[in-house]
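> This is the structure alone, sequence omitted:
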């Protein structure tokens, strides 16, 4: 919504929708599971054969205070979900804080009479992130309990950007505390490197519940999604991090070998991307948000390369770029011409993944959750909101990259 407002696809009513989202979210934070438990009628309309999936009174009584923010799901009417699920999931408050912070930077948004709602929500989400970043939780796929690269990177970004916001508001003490926590998270993220220091593992097992999941499962598109959602600048845990680039290359090779639709693809198509090795959800096939996420990654890379005043390409980065792009000139990319050529190569790479999405999108423009690894037919959830959102953000990234390249002189 913010992106569509910034590129003027939507008008001022987009800010109304963002404010509605923030008010709804703030109301969710005030829910109390004890009220649901003591009411005692939450099981009344549940069929007998489904009761085993309903949460107990004891569990619901514990959903109070900031524990509400670790809830994975809420009902459309703004009430607590009574079904058992993989809880807690701690990426949500960090993501929401980043959403609010990025909206808060818009001058028109800061002029709104209801700005206080956004600030209250920010306080709640940032405090939760600060207080719970050390906790094990479930991943964004709601499958594995542990410590996750995706969640930690979003928590890092939220605390860094939140510290800047607090400093502007004059709260120097909390700003320093948030920055110190962010430094600790950064060190924890470094622990996600595999033993050969060649890629970032998506998760580390919860020490309370040792994992028996094979190491191959740790190579996961969640790492790439975390990078684009956190949108960090610099060469650590961002698009210029050689280890992130290595992770992406490994994922591309994985899905090129696993998916039949990638075997005979056109030369100007990128490989359709899934989630991780061994995924069996529905067809275990390609995901629109994964493939679009990789397109957005390359657009962000193109923009970063075009905007940097100078680049000294390390041997490690050179090897990564050589594996991604057709040809790399021999000179160091510390001139505008060299930087532009490299940025254009990254943009072209992003276009290849967009071409794959175009190939497997029906004439109606509908985007499901997955498309089959065998024939590209849409599967899984229909009209998935995340698929459409991934297209919007990838398109915005493409526009930003194109503008940056045009200005790279």
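Nice, thanks for sending it over. Only a predicted model underlies this, so the values are computations on that prediction, with no experimental measurement involved.
> Going by C-alpha atoms from here, please, whenever you check contacts or count neighbours.
Fine.
> for residue 145, what are its contacts?
Applying CA atoms under 8 Å, 6 or more residues apart in numbering, we find residue 145 in contact with 136, 137, 138, 139, 205, 206.
> Name the residues that touch the longest helix along the chain?
Identified as the longest helix of the chain according to DSSP state H is helix 336-359. For helix 336-359, the external contacting residues (CA under 8 Å, 6+ apart) are 268-272, 288, 291-292, 294-299, 301-306, 310-311, 324-326, 328-329, 331-333, 398, 401-402, 405, 408-409.
> Filter these down to the buried ones.
269-272, 288, 291-292, 294-299, 301-306, 311, 324, 328, 333, 398, 401-402, 405, 408 (16 or more other CA atoms under 10 Å).
> Break down the stretch 151-300 of the chain into its strands, ranges please.
Assignment of strands within the stretch 151-300 of the chain using DSSP state E, counting those that start in this stretch yields the ranges 203-205, 286-287.
> from the ones you listed, which stretch is densest packed?
strand 286-287 (a mean of 26; mean count of other CA atoms under 10 Å).
> From the contact counts, what lies against that strand?
Helices and strands touching strand 286-287, by 3 or more CA pairs under 8 Å, 6 or more residues apart in numbering; DSSP states H and E, are strand 370-371.
> for the strand it packs on, the distance to its chain's centre please.
19 Å (CA atoms, centre = their mean, to the nearest Å).
> For the spatially closest residue to residue 295 that is not a sequence neighbour, grab the count of nearby residues.
Leaving aside its sequence neighbours, residue 295 sits nearest to residue 350 (CA to CA, 6 or more residues apart in numbering; 4.2 Å). Using other CA atoms under 10 Å, residue 350 has 28 other residues around it.
> ok, now residue 59?
Using other CA under 10 Å, residue 59 is surrounded by 13 other residues.
> Contacts only, for it.
Counting by CA under 8 Å, 6+ apart, residue 59 touches no other residue.
> Helix, strand, or coil at residue 334?
Of the three states, residue 334 takes coil under DSSP: H, G, I helix; E, B strand; the rest coil.
> and the gap between it and residue 177?
With the distance defined as CA to CA, to the nearest Å, residue 334 ends up 37 Å from residue 177.
> Use this one as the comparison:
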């Protein structure tokens, strides 16, 4: 494979960052100036995790860290979401060199579906550098992975002539139709139950599958996937708890989360929703949940107390978290989760702009009141009006406060670890976490008015 140079990385990032919508709010000027180079760095760092020496073709390491912690594995979820970033770059006209890496991903996916696993299922969460499945104790199955992989490969199918794609995609989606309502482990690998995040990415995977199957004339597949989606949507609606979306229902084991608040709900909206208003970033229940999650972290971490005005709230996974990156003590903010807020805000702005307006409801009023003190239930902001412009500018500036927090706490060279310490702000946990880099790119693309598909 050709090496991935900074020049190529720059060409990828610039495709996404400078095709923005002219009327889209620019946000903070400092962050806008920082964004292009940071996107270059994050893309370059992501590629160091793909095909490291002496690994199976298409292996993507969650991190190159091999001890304290050892993340030198390819997680189905992390790989799907990271490779999706590259598919979006390819679709945006980036250098075609990355197609070779995506072909490698297809090969690794095909292998992952066929090797022996402990769970004897497609929900096996992670694989060794040689492509074999991890056989030690772990939270399995994790049934979000096949759905995410299917969505990524369906997106890639529009730019590829690889004939293996259809077989891989249908195998993943057929699996989803059989296990969609089974209890399984969440994306943090700590809780066995039924999870909002998992249902959302399953719904997207199957709806993507409906479109893909219809395009390919496989009407029976399309019909079967669509039928399951209706049941999944009913499940998803049951997660609403009067003022927030709870993270898990029917928990069988694992970490206790009395608050029910978890940043994965917002990540689910960013990566698992479609442009149909169903728990999308700009929808009322998702916005209400964002308010609750931010409030839960505002006074939890010392770095959120008496912080500079230009910084946003540092966001962790969930308030009860005790994982510190190597063991258990106290949880910390994560770059993925802080980026998720910025991306959610910018995706919401794009959603309302495309729709032409947004109406405040009883549910979303607490969110809009943060940015317009006069916002009441029933208030409608029409795109192009001064009220709409003021609102989205305020929200864009708030999004950039989250990005300022990431900028402030990242390594000086622009790399992003897994976590940053709740007291000192210094990075800890796995270094150069690939998913952190991917979340940085998608947040900055959303900021440019071009959120990833």
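Received, thanks. This structure is a prediction, so every number in the text was calculated from the model and none was measured.
> Fetch the TM-score of the aligned pair.
Superposed pair, TM-score by TM-score structural alignment, normalised by the length of structure 1: 0.82. Supporting alignment: 358 aligned residues with a CA RMSD of 2.0 Å.
> Take the strands of the stretch 151-300 of structure 1 and lay them out in TSV including distance to residue 280 of structure 1.
As requested, these are exported to TSV (distance: least, CA to CA, whole Å):
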stretch	distance to residue 280 of structure 1
strand 203-205	19
strand 286-287	11
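> To which residue of structure 2 is the residue nearest to residue 295 of structure 1 aligned?
Using TM-score structural alignment, the equivalent of residue 350 of structure 1 in structure 2 is residue 399.
> ditto for residue 244 of structure 1
Under the alignment (TM-score structural alignment), residue 244 of structure 1 pairs with residue 286 in structure 2.
> my read: its match touches residue 280, true?
Yes. At 7.0 Å, residue 286 of structure 2 counts as touching residue 280 under the criterion of CA atoms under 8 Å.
> Which residues are in contact with each of those two?
In contact with both residue 286 of structure 2 and residue 280: residue 269, using CA under 8 Å, 6+ apart.
> In contact with residue 199 of structure 2, which residues are there?
With CA under 8 Å, 6+ apart, residue 199 of structure 2 has these contacts: 144, 180, 232, 235, 236.
> Which of these has the largest number of neighbours?
Neighbour max across these (other CA under 10 Å) = residue 144, 27 neighbours.
> Checking the closest residue to residue 291 of structure 2 other than its chain neighbours next. Helix, strand or coil?
Excluding its sequence neighbours, the residue lying closest to residue 291 of structure 2 (CA to CA, 6+ apart) is residue 367, at 6.0 Å. The assignment at residue 367 of structure 2 comes out as helix when based on three-state DSSP.
> distance of the corresponding residue of structure 1 for residue 367 of structure 2 from residue 328 of structure 1?
Counting by TM-score structural alignment, residue 367 of structure 2 lines up with residue 320 in structure 1. Counting by CA to CA, the gap from residue 320 of structure 1 to residue 328 of structure 1 is 11 Å.
> which residue packs closest to the aligned partner of residue 130 of structure 1 in structure 2, ignoring adjacent ones?
Here residue 130 of structure 1 is matched to residue 177 in structure 2, going by TM-score structural alignment. Of all residues not flanking residue 177 of structure 2 in the chain, residue 228 sits nearest, at 6.4 Å (CA to CA, 6+ apart).
> neighbours around the counterpart of that neighbour in structure 1, how many?
Aligned against structure 1 by TM-score structural alignment, residue 228 of structure 2 finds its counterpart in residue 181. Around residue 181 of structure 1 there are 19 other residues, counting by other CA under 10 Å.
> With residue 103 of structure 2 instead?
17.
> Which secondary structure element is home to it?
Assigned by DSSP states H and E, residue 103 of structure 2 belongs to helix 98-114.
> ok, the match of residue 367 of structure 2 - contacts?
So residue 320 of structure 1 contacts 242, 245, 246, 249 (CA under 8 Å, 6+ apart).
> Over in structure 2, see which of those survive.
Contacts conserved in structure 2 for the contacts of residue 320 of structure 1, using both residues aligned by TM-score structural alignment, their matches' CA atoms under 8 Å: 245, 246, 249.
> If you rank those residues by neighbours, which is first?
residue 245 (27 neighbours).
> Stretch 334-346 of structure 2 maps to which residues in structure 1?
Using TM-score structural alignment, the partner range for stretch 334-346 of structure 2 is residues 287-299.
> Contacts for the matching stretch, please.
With CA under 8 Å, 6+ apart as the criterion, stretch 287-299 of structure 1 contacts 221, 224-225, 227-228, 239, 271-275, 346-347, 349-354, 356-357, 367-371, 386-387, 390-391, 393-395, 397-398, 400-401.
> Could you do stretch 67-85 of structure 1 as well?
With CA under 8 Å, 6+ apart, stretch 67-85 of structure 1 has contacts from 24, 27-33, 42, 53-55, 60, 86-90, 92-93, 125, 128.
> Only whichever of those are buried, select them in ChimeraX.
Only the buried entries of the contacts of stretch 67-85 of structure 1 go into this ChimeraX selection, using 16+ other CA under 10 Å:
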select :28,29,31,32,33,55,60,86,87,88,89,90,92,93,125,128
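> Helices - which of the contacts of stretch 67-85 of structure 1 land there?
Going by DSSP H, the helices hold 24, 27, 28, 29, 33, 60, 92, 93, 125, 128 from the contacts of stretch 67-85 of structure 1.
> and the third one, what pairs with it in structure 2?
Structural correspondence for residue 28 of structure 1 with respect to structure 2 (TM-score structural alignment): residue 112.
> Near the counterpart of residue 446 of structure 2 in structure 1, how many other residues are there?
Alignment note: residue 446 of structure 2 maps to residue 397 in structure 1; criterion TM-score structural alignment. Residue 397 of structure 1 has 25 neighbouring residues, counting by other CA under 10 Å.
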